[in-house]
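>>> Here's my sequence, what's the structure:
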Amino acid sequence: MSVDAAAAAGAGPVIAQDVDDEPMAPNQRDPQARAGLMIAALCAAYTLFHLVVMVLYPLETWTYRMMHLCGGLIIGYLTYSALTQSDDAADPTSSRRGPMEIALLLAAAAGVIYGLAVVAYAWGAWWLAGVAMPPAFGFSTYGLPLALGTTAAIVAGWIWSPRDRARVYPGDLLLCLASIAVLGYILFVVGALRMRAGTALAQPGDLWAAVTGVLLILELTRRLTGLALVVIVGVFIAYSFLGPWLPGFLNHRGYTATRFFTYIFTDQGVLGDPIAVSSTYIILFIVFAAFLQASKVGDYFVNFAFACAGQARGGPAKVAVFASGLMGMINGTSAGNVVSTGSLTIPLMKRVGYSAKSSAAIEATASSGGQILPPIMGAGAFIMAEVTGIPYTDIVVAAIIPALLYFVSVYFMVDLQALKLDMKGLPRSELPRFDVLIKQVYLFLPIIILIYTLFAGYSVIRAGAMGMAAAAVVSWLTPYKMGPRQIFKALDMGARMSIQMVAVCAAAGVIVGVIALTGVGARFSSLLLTIADQNQYLAMFFAMCISIILGMGMPTTAAYAVAAAVVAPGLIALGVPVLVAHFFVFYYAVMSAITPPVALAAYAGAALSGSDPMKTSVEAFKLGLAAFIVPFMFFGAHELLMQGEPLDIVHATATALLGMFLLSAGVIGYYFGHASLLVRLVLVGAALSMISVGWITDLIGLACAVALFLWQRRVVTAATLTHGKTD
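Here you go, the predicted model:
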């Protein structure tokens, strides 16, 4: 519905339109006409394949995960270029290739096509003649040309990829063929590969298929997320070979290339837990988000939030807290959510008086918080359930109070900052009408049905499928009815939105495989135990730092997967319950997105607001400070994870909420009036006292809060403290 149509219908101005549309990445292609339709059909088929397998026709595990990975690689190379693209018209001279480029592309084509031809011959001989074993010469010689051809195609893309969004570079088509060759080889030998991968029995063909697969994964990860994750993966790969020369707990005996790469490309590495979750829960809920987007339900969420809070002081910031948190929970990526919803909320926050730095920081903090907001938690809940074996519903229930504390803290900070700067909200005449939007509250039904089915005992996959169906049905009550064209668009969008997760989870799988192969996780646990002999909280602080460092520059999914493999076992060895240990590392992996110096979500917000990226990340760190304290709170008081007696849970929650308010007041510098530096320090001390669960510390914090209130309201002054109050 257009703005004019909405106004004519009596709904008032529409603030949000297409707010959750995925923005075009700098290196993303946009082929038109027949090429664009073919890629869209491929994307829709990729999504539909997952839905059919998950709901109707299960496949063997390795087969399904490899097809998930290969399909993601093909779509990724078709839709993302190696270089930044331009929106300008195509340069006619860009199609002219020099002799160096032609030579490199011919070499790449020769290697890739030879490797693919050998694999295709093996499958053809099996299907047509029943020959189960191809000639030994083929599988012993196909791999090196395939790996070299893939490398040549990658290098050609780095140098000569065209800047025209409408064109797909030939080198990227070769990378698609290389992905098919890797898939074909592994599926052909999958039975034997399960037994021999990572051992002395591994064949040369196994090695080269794995090497080519890792190259393809790392290059696509670079295109989608930048160099940070690729560098981290490279460091872990180098560690596998340099172990004999490293000191202390990092030392290990080292591995041959064949053993290392064939082990990495098993369900202990690339095909392990991250890809298992990516190929099921993550893609399911990304497609659910795509259905919400195609049916314009996401726009309704944001408009509803503006109708509720837009007129309050600092209204757009409060809308950002709620709307970005909700959308971030669904779409599973902090930086991506900042770019989509922030394009609306950041300019409006600046309009009512927030600085560019604060506007970007608020959006980044709220979007990052969506990753810890149940029931979806940006797919984190599903990964945690897969890794720990703890039922999904238990994880979601445990996440409720920590998420409440985080968002309440951010809300307090936003509200107190608006009070401090005497901000107003948006005029009611510019906001959607609440009385009209409340009549469309049924648009929340997909979320409600999803939550109900999850807690009613349905499987996660069935619940997600029912949520998608609900989004399509509900759309028929709006101007955006989902017919075949819109469903096709949702399936297409679901595939495109999931590609980053596929690449990231595969790259994270390499790191997880290195940790499992080298045993560095167990040695890290021993190190934590040694530190804990001196002070357990010091060990927890050390674990926090490692989780944040491992997560810097990485999307949430990969950050948690790596932290869960490295840090969580050490915490469990300290005697920390499994659920608490994983929540501890999960929170810090998520908050690495707003932690300087590498804060992806804050940097994305800074790009939209025009603020300094580093100053924005520091501001976001301040606003999200609660998330850095909450894990220590539930480490000391498991009641905050819904574990314990109901009265104890209520007590812990109430005092923690008051502690969040005092912390927010101390950080912002406003407590029933402008607060001096001394008052702010006392407020932070009182907050920490309230946060530490215990009657004595609670009474100390409460006494400080009351005393500071009286001081701020001038009921108590320096004179009355010195001489006593007189009439």
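
>>> Please count neighbours and contacts with C-alpha atoms only from this point.
Fine.

>>> Next secondary structure after the longest helix anywhere in the chain?
Secondary structure of the chain per DSSP state H: the longest helix is helix 484-518. Next along the chain after helix 484-518, taking DSSP states H and E as the criterion, comes helix 520-532.

>>> Let's compare: structure for the following, please.
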Amino acid sequence: MNHTPENRPGNEEPVAAASESVADGADDEVVESNRRLYGGWRWLLFAGLAIAYCVFHLVTLNMFPMETWSFRIIHIAGALILGFGFYAGARFADQPGAPAGRVLTSLGYVLLVPAGYALVRTVMMYQEMQAGAMRIAPEVETWHFGYPLILATAGAIVLSWGLREARHRINPADLVLMVCALAVAGYLLVIFNSPLRASTGTSFAPVGLTWAGIAGSLLILELTRRVAGLALVIISAIFLTYVFAGPYLPGFLGYPGLSVGRFFSQVYTDTGILGPTTAVSSTYIILFIIFAAFLQASKVGEYFINFAFAAAGRARGGPAKVAIFASGLMGMINGTSAGNVVSTGSLTIPLMKKVGYPGRSAGAIEAAASTGGQIMPPIMGAGAFIMAEVTGIPYTEIAVAALIPAILYFLSVYCMVDFEAARKGMRGMPKEEIPKFRRLVKHVYLFAPIIILIAALFMGYSVIRAGTLATASAAVVSWFSPNKMGLLAILRALHLAGTMAIQIIAVCACAGLIVGVIAMTGVGARFSSLLLGLAGVSQLLALFFAMCISILLGMGMPTTAAYAVAASVVAPGLIEIGIQPLVAHFFVFYFAVVSAITPPVALASYAAAGISGDNAMGTSVASFKVGLAAFIVPFMFFYSPAMLMEGSWMQILRVGVTATLGIVLLAATVQAWFFGPVKAWQRLVMLVGALCMIYGGIYTDVVGLAIGAVLFMMQRGRHGGGGQPVSAG
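Below you'll find the model as predicted:
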């Protein structure tokens, strides 16, 4: 909290301070428990590397394009180097320097020798190729590059698990991993910029590609463990095991098999790690992370939250409604449900508890709202860009198609919140505790970067050009606000973007590893045949099975990785049973997203429970209930493609209106409150009416509307539009 003259302790007008802002600190950087905090020359070094990394992408994307594979290799290598520099492999030591620690440190320095040797040999191989050599001798690649590289990589990874240093220092094991990342990238650049590039995945491929592929995969898995936890690493390990165990498996999972050389010589190509996920992370995602960092540096995020408080803070259950608006908006930009819960939930959850929400409800609402940000156009937490890359459908078409489902989801969460507040007799925040709307309206120009982004996209600018314009406008707009961005502020924003990007790039690269397994083993096609068989029995059964697989694949994984994997495994099967590609991909995308609030592994709910102080499993069940619409809306895509703007305007309008009314009835069913308390039999009838309208058929719509009208008149007649709260909250 910044102690400005208005909010400094002891000031005579604390109320005035409260009315200016309730979101101080909302744009502060979240520092993870295993993140290093440097000082002095170390801070200058790594800050410089992060800034250079972001500038490299901005310049390459906008002015001096590079060859695609080379660009993606450098993109991943830069993230690995920054990642091992910023994130430790084990907890930090309170008192480093114990005898055991000194031994491990010494071993780390020893491993620098083979790592450095592999890097030197990479330079020598480059010189040989430049001198006219057609290929490098296999024994040289194996003994002088492969073995030292694998020894250093595997040894340093294991060593880093036990090496505990002070938070302000980097340990030698991580230095080794940074050198190994350079060696892998250097070798791949040498080979992929020669005729040998065409040999990947064949028996003619240089053996060094296999060693580089193995080492690169290990580095990506280890960095993913550090920044995203074990869930994605375990799933990747299962897929990698399948590559070599598949030939021995029975039934539809069996396949002829791949050799170690053939698989790993091809995994670091656009079939796998350098494929669609890295294509998106190296272009759209890095660009929008820089955009988000500029918004954060100019305090636009705080303004969004303050604006939400001013608009909805005084309504019943005000902070919960603020959470829906603010978390949805910020979650759309930052692309991670759990990360958004931590940043905005630290503000909204305590305020929700203050006005009467139990800790469990407060955490559930924040988790559901932050998760919803991933489905909100135009950015959709980077999911829209991956979908465009995978399907070939224009980005603007995807953003437009996402509009009605996103409105339905947030309307559902809003109604859940409003009905619970009414049922418990909650009030909003006191007028004195929320920002003054008339003062915030004067700064409404701070929405300009978002408006410019949307306008540029729909005017036909490329996503990269639109994102760059929006980023530049964030810096320009800041000059009209109290938080002007000068050169130092811009450099700080680039530094922040470089560190923010590490997690999502590691996750995308790891997802690329899984996508490579799916592509090379054909397991996706086998799932497609399974879905086709189920569809012969019932299409609804096939959709239910696809939902379960999408949620299962997404559990514990960030949105981008969850969707990328589900799109490779499940979506082709849905397309094969006759579902339109856009509908199929939106179906798996939604369930990959809501895996963040689906028990038993619900990352967003667990993060919210950590802030609210409630039971994690209880919070995940409550967030599942609050976000229930997200589990129904994807089935609406199948039965009513007009929900995704597929059809005439009359069809789209009818489906949109009736689905909206159905969602309101569904929320009333869950919360047992409409205009007043709802009896058990009325809830059952209400559920039938809600499902009829959500289904989208003409006759079902008529039935649903009739049920809704009868219940409306009964409730209005009995409660007169008000109703007494069941409890005082």
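
>>> picking up where we left off before, in terms of secondary structure, what does the longest helix of structure 1 contact?
On a contact count with 3 or more Cα pairs under 8 Å, 6 or more residues apart in numbering; DSSP states H and E, helix 484-518 of structure 1 meets helix 33-55, helix 61-79, helix 204-225, helix 227-242, helix 257-264, helix 273-277, helix 283-294, helix 556-566.

>>> Next, the buried residues of stretch 101-120 of structure 2.
101, 104-105, 107-108, 110-112, 114-119 (16 or more other Cα atoms under 10 Å).

>>> Now distance to Gly516 of structure 2 and secondary structure too, for those residues, in CSV please.
Output for the buried residues of stretch 101-120 of structure 2, formatted as CSV (distance: Cα to Cα, whole Å; DSSP: H, G, I helix; E, B strand; the rest coil):
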residue, distance to Gly516 of structure 2, secondary structure
Gly101, 38, helix
Leu104, 35, helix
Thr105, 36, helix
Leu107, 34, helix
Gly108, 32, helix
Val110, 34, helix
Leu111, 30, helix
Leu112, 31, helix
Pro114, 29, helix
Ala115, 27, helix
Gly116, 29, helix
Tyr117, 30, helix
Ala118, 26, helix
Leu119, 26, helix
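
>>> Which member of those residues is positioned nearest Pro358 of structure 2?
Gly101 (45.4 Å; Cα to Cα).

>>> Of the helices and strands packed on helix 484-518 of structure 1, which is nearest Val338 of structure 1?
helix 556-566 (13.7 Å).

>>> Tell me the residues of structure 2 aligned with that closest one.
Across structure 2, the stretch matching helix 556-566 of structure 1 (TM-score structural alignment) is residues 559-569.

>>> One more: stretch 235-243 of structure 1?
Going by TM-score structural alignment: stretch 235-243 of structure 1 matches residues 238-246.

>>> Same question for stretch 199-214 of structure 1.
Going by TM-score structural alignment, stretch 199-214 of structure 1 sits over residues 202-217 in structure 2.

>>> Pull out the buried residues from that stretch.
Buried residues in stretch 202-217 of structure 2, counted by 16+ other Cα under 10 Å: 205-217.

>>> And for stretch 476-484 of structure 2?
For stretch 476-484 of structure 2, burial by neighbour count (16+ other Cα under 10 Å) applies to 476-478, 484.

>>> against structure 1, where does stretch 670-679 of structure 2 fall?
Counting by TM-score structural alignment, stretch 670-679 of structure 2 pairs with residues 667-676 of structure 1.

>>> And for that stretch, what's in contact with it?
413, 416-417, 419-420, 622, 665-666, 677, 680, 684, 709, 712-713 (Cα atoms under 8 Å, 6 or more residues apart in numbering).

>>> just to revisit the earlier point, what does the longest helix of structure 1 correspond to over in structure 2?
Helix 484-518 of structure 1 covers residues 487-521 of structure 2 once aligned (TM-score structural alignment).

>>> And the match of stretch 670-679 of structure 2, end to end?
One end of stretch 667-676 of structure 1 sits 11 Å from the other (Cα to Cα, to the nearest Å).

>>> buried stuff in it?
Across stretch 667-676 of structure 1, burial judged by 16+ other Cα under 10 Å covers 667-672, 674-675.

>>> cool, stretch 230-244 of structure 2 as well?
230-233, 235-236, 239-240, 242-244.
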